[in-house]
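# quick one: sequence plus predicted model below, questions after.
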Amino acid sequence: MIQSMWLTHWRGQLSVKPIMTRKLRRRPNDPVPIPDKRRKPLNYLLTDEQIMEDLRTLNKLKSPKRPASPSSPEHLPSTPVDTPSQRYEARIEEGKLYYDKRWYHKSQAIYLESKENTKISCVISSVGTNEIWVRKTSDSTKMRIYLGQLQRGAFIIRRRSAA
């Protein structure tokens, strides 16, 4: 306490003042200052309905299969994963996206069309296991596009020349 404060006595009054110190260089045992990292905002374009639909699909896939009883409809052959809501064929294999009978890869120039008929010029920045990340060429912001969104037609991918 005495090192950080000093006392002054002036005309019968006692006051406490902090000692002003200047750090000219970092001491060997001081921790290294962490720089403040600014990240670009991510645009999530999922509606609540799309999120709930994806969660229901995931829960169906994760739920353990119980032995089917003859009275339940589970003993009937299951329908394929392709449902009427799936309009486009889309899958990811070995770090590449297969969409609408074409293969797409990282750093490929594309057009991304949405339901609102907006056409965005993008570049595929990465291909994950269940999603792709694209970077808009206009402002360099990144967007995550899920495989389910491509299958439903919420987003449509078209090739564009890299010129």
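Yep, it's here.
# CA only for contacts and neighbour counts going forward, please
Will do.
# what ranges does this protein have for its strands?
Secondary structure of the chain (DSSP state E): strands at 5-10, 13-18, 90-93, 96-99, 102-104, 109-114, 119-127, 131-136, 142-146, 155-159.
# would you turn those into a markdown table with distance to Lys62?
Shown next, in a markdown table, are the strands of the chain (distance: least, CA to CA, whole Å):
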| stretch | distance to Lys62 |
| --- | --- |
| strand 5-10 | 63 |
| strand 13-18 | 61 |
| strand 90-93 | 19 |
| strand 96-99 | 24 |
| strand 102-104 | 28 |
| strand 109-114 | 30 |
| strand 119-127 | 23 |
| strand 131-136 | 18 |
| strand 142-146 | 18 |
| strand 155-159 | 26 |
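# comparison target, given below:
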Amino acid sequence: MLQDLDILEDWTTIRKAMATLGPHRVKTEPPVKLEKHLHSARSEEGRLYYDGEWYIRGQTICIDKKDECPTSAVITTINHDEVWFKRPDGSKSKLYISQLQKGKYSIKHS
């Protein structure tokens, strides 16, 4: 069984060893980048509200992504967190509402 004197000796040895290592450096993590919503976008009752305009299923829209040519599409479905659309070539894709809010994509009426 350990005696108080043994514990104190061990503690003193640990403290001396820590002192020789130098000051304790706390690794700081970079601040968390809060993503601001640049655009207003939300869905309500099967409709999409984006930058002051309402969009509904069946409407033709123009989808614009930075550094790419605008694309024409027809809205097929609007959910609480995503918008599905169909391109003229028949392919279907989706946009997350968060992508619209962050400005990764923008849409407008055609």
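Received, thanks. All figures in this text were calculated on a predicted structure; none of them were measured in a lab.
# rewinding a little: pipe the strands of structure 1 into CSV and attach distance to Glu53 of structure 1 and mean neighbour count per row.
Output for those, formatted as CSV (distance: least, CA to CA, whole Å; neighbours: other CA atoms under 10 Å):
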stretch, distance to Glu53 of structure 1, mean neighbour count
strand 5-10, 62, 11
strand 13-18, 60, 10
strand 90-93, 17, 17
strand 96-99, 21, 18
strand 102-104, 26, 14
strand 109-114, 18, 20
strand 119-127, 22, 19
strand 131-136, 16, 20
strand 142-146, 12, 19
strand 155-159, 16, 17
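# need the counterpart of Arg87 of structure 2 in structure 1.
Aligned counterpart of Arg87 of structure 2 in structure 1: Lys136 (TM-score structural alignment).
# go ahead and confirm its match touches Leu112.
No - contact status for Lys136 of structure 1 versus Leu112: not in contact, 9.3 Å apart, counting by CA atoms under 8 Å.
# which residues do those two both contact?
Taking CA atoms under 8 Å, 6 or more residues apart in numbering as the contact rule, Lys136 of structure 1 and Leu112 both touch 120-122.
# now, which of these sits nearest Pro18 of structure 1?
Among the shared contacts of Lys136 and Leu112 of structure 1, Cys122 lies closest to Pro18 of structure 1 (CA to CA), at 55.9 Å.
# for the closest one, give me its contacts.
Residues in contact with Cys122 of structure 1 (CA under 8 Å, 6+ apart) are 109-112, 134-137.
# thanks again, I'm all set now.
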